[in-house]
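A.B. asks: sequence first, predicted model second:
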Amino acid sequence: MQPFTKLEALVVPLDRVNVDTDAIIPKQFMKSVQRNGFGINLFDEWRYFDHGEPGQDPSTRRLNPDFVLNQPRFAGAEILLTRDNFGCGSSREHAAWALWDFGIRALIAPGFADIFYGNCFKNGMLPIKLDERIVQQLFDLVGRTPGLRLAIDLEAQRIQPPAGDAIPFDVEPERKRRLLNGLDDVALTLQQTDQIRAYERNRRAHEPWLFA
């Protein structure tokens, strides 16, 4: 997993509340346990006019030009600004995979569904919870500032707009440590390799019948 330290990037606003994981990545695309290849179907039912199925050539599909992720001014955005309860619904980790594969590296909202929130950290993305009033101010800022970019500093736990004061945010210390160091669950386990091998040697010595 790539470490997350600092990010300065374009912001894309998704002005919807209660965005569920089936909207983020519809169920028919959950055909793989690989973490890549889902970005093309992120928000599939909102990005396209036609119903999508796995294996379709995206160049043959009809894009919805009114959906924000399809608008040229937001091309390449890495920060998703959205509303409360983002990521609700089923616990599918594919939702986080789709966002990452599309290019999203940080999300800002008043709140996130708990499981989705944890899945973001496990996949190298930073979900930032801010007061609803501040989120509204950022939506207003995006609306009047074409090409708005924000600078996010995880170590300092602050967001810096182009002008004005920095916006502080909270993050749990252990999740912060893991994200700063690029540690997912597998990497954390591998840090204990010597202890795991010692345990296995000891178990083989004391319970040899398990290995016969």
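C.D. replies: Everything's here; your move.

A.B. asks: going forward, measure contacts between C-alpha atoms and count neighbours the same way
C.D. replies: Will do.

A.B. asks: who touches stretch 45-58?
C.D. replies: Outside of stretch 45-58, the residues within contact range by CA atoms under 8 Å, 6 or more residues apart in numbering are 23, 26, 28-29, 31, 40, 44, 61-65, 67, 69-70.

A.B. asks: please identify which pair of the residues you listed lies farthest apart.
C.D. replies: Maximum pairwise distance in these, criterion CA to CA, is 27.5 Å, between 31 and 65.

A.B. asks: pick out whichever of these two has more residues nearby.
C.D. replies: The neighbour comparison of residue 31 against residue 65 (other CA atoms under 10 Å) goes to residue 65, with 14 against 10.

A.B. asks: ok, second structure coming up, stack it against the first:
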Amino acid sequence: MKKFTTHQGIAVAIDRPNIDTDAIIPKQFLKSIQRSGFGVNLFDEWRYTDVGEPGMDNSKRPLNTEFSLNQPRFKNASILVARENFGCGSSREHAVWALDDYGFRSVIAPSYSDIFFNNCFKNGVLPIVLSAEDVDTIIQLINQHEGLEIEIDLPEQQVVCKLDNTALHQPFSFNVDEFRKYCLLNGFDDIGLTLQHTDDIKAYEARMKQKTPWVFMDHSL
């Protein structure tokens, strides 16, 4: 999993509440269990004007030019700002995979579905909770200033809106669980955390081989 310490990038707003996981990645694209390849179908029903299906050549599909991700000023956006209850609906982890594969490192919203919120941390995407008023301010700044970037400082737990590297507003502070912060700073997913105890695991297995050698016998003979 990618480490997250600080990140600065173009911010894009999807000014809607209750964006569910079916909107983030529609159900027809859930056949794969690989974590990559979902970015082209992120917000598929909103980005394209036709009906998307797996295996289509997305480069030839008609775009919805009104949708923010399709606007030139938001090309290469890596921070998504939305309204309350982001990621509601089904528990599909593919929703976070699609955001990550597209290039989003963080989402900023007033609230999230619990399952989606947890899935973000497990996949290296930082979900930041700010008040509805702070989110409204950020969305206004995005709309008013083309090229606006957001700098996220995880160690300091701050969000700064910038234009040409000049802050446009005082920093917004956010809270994050200390254990989740530790995992993001070090790039540890569940497997990575387990591997930090490799020596202990090997020592345990060695002890068990002495105590219960029959468990480790080759039973295929």
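C.D. replies: Okay, I see it. Every value quoted in this text rests on a predicted model; they were computed, and no experiment measured them.

A.B. asks: restrict the contacts of stretch 45-58 of the first structure to the buried ones and give me that as a ChimeraX selection.
C.D. replies: Selecting just the buried residues from the contacts of stretch 45-58 of the first structure in ChimeraX takes one command, with 16 or more other CA atoms under 10 Å as the test:
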select :23,26,29,40,44,63,64,69
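
A.B. asks: ok, now which ones touch residue 80 of the first structure?
C.D. replies: With CA under 8 Å, 6+ apart, residue 80 of the first structure has these contacts: 11, 12, 13, 14, 104, 106, 107, 108.

A.B. asks: and the strands in the second structure?
C.D. replies: With DSSP state E as the definition, the second structure shows strands at residue ranges 6-14, 79-82, 106-109, 126-129, 149-153, 158-163, 166-167, 172-173.

A.B. asks: out of those, which is closest to residue 140 of the second structure?
C.D. replies: Closest among the strands of the second structure, once you apply CA to CA, is strand 6-14, at 9.3 Å.

A.B. asks: Throw the strands of the second structure into JSON lines and include distance to residue 88 of the second structure, thanks.
C.D. replies: What follows is the strands of the second structure, written out as JSON lines (distance: least, CA to CA, whole Å):
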{"stretch": "strand 6-14", "distance to residue 88 of the second structure": "15"}
{"stretch": "strand 79-82", "distance to residue 88 of the second structure": "12"}
{"stretch": "strand 106-109", "distance to residue 88 of the second structure": "12"}
{"stretch": "strand 126-129", "distance to residue 88 of the second structure": "14"}
{"stretch": "strand 149-153", "distance to residue 88 of the second structure": "24"}
{"stretch": "strand 158-163", "distance to residue 88 of the second structure": "24"}
{"stretch": "strand 166-167", "distance to residue 88 of the second structure": "32"}
{"stretch": "strand 172-173", "distance to residue 88 of the second structure": "24"}
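
A.B. asks: for residue 186 of the second structure, which of those strands is the nearest?
C.D. replies: strand 6-14 (12.2 Å).

A.B. asks: which secondary structure elements does the closest one contact?
C.D. replies: Helices and strands touching strand 6-14 of the second structure, as assessed by 3 or more CA pairs under 8 Å, 6 or more residues apart in numbering; DSSP states H and E, comprise strand 79-82, helix 132-144, strand 149-153.

A.B. asks: can I get the ones you listed in TSV with distance to residue 174 of the second structure?
C.D. replies: Formatted as TSV, those follow (distance: least, CA to CA, whole Å):
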stretch	distance to residue 174 of the second structure
strand 79-82	14
helix 132-144	11
strand 149-153	10
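
A.B. asks: which of these sits closest to residue 172 of the second structure?
C.D. replies: Across these, the minimum distance to residue 172 of the second structure, taken as CA to CA, is reached by helix 132-144, at 7.5 Å.

A.B. asks: and the closest one, which stretch of the first structure?
C.D. replies: In the comparison with the first structure, helix 132-144 of the second structure aligns to the range 132-144 (TM-score structural alignment).

A.B. asks: and the residue minimising distance to the centre of the second structure, what is it in contact with?
C.D. replies: What sits nearest the mean C-alpha location of the second structure, by CA atoms, centre = their mean, is residue 125, with 3.3 Å. Residues near residue 125 of the second structure by CA under 8 Å, 6+ apart: 96, 100, 104, 105, 106, 107.

A.B. asks: could you pull out the helices in the first structure for me?
C.D. replies: Secondary structure of the first structure (DSSP state H): helices located at 21-24, 44-47, 94-102, 114-122, 132-144, 173-181, 185-190, 193-206.

A.B. asks: and those, which is most packed in?
C.D. replies: Here the criterion is mean neighbour count by mean count of other CA atoms under 10 Å, and of these the winner is helix 94-102, at a mean of 24.

A.B. asks: which residues does that helix contact?
C.D. replies: Counting by CA under 8 Å, 6+ apart, residues outside helix 94-102 of the first structure touching it are 21-22, 24-25, 30, 35-42, 87, 105, 116, 119-120, 123, 125.

A.B. asks: average gap between that helix and the second structure?
C.D. replies: Helix 94-102 of the first structure differs from its equivalent in the second structure by a mean of 0.4 Å after superposition (mean CA distance after the TM-score superposition for the first structure).

A.B. asks: cheers, nothing more for now.
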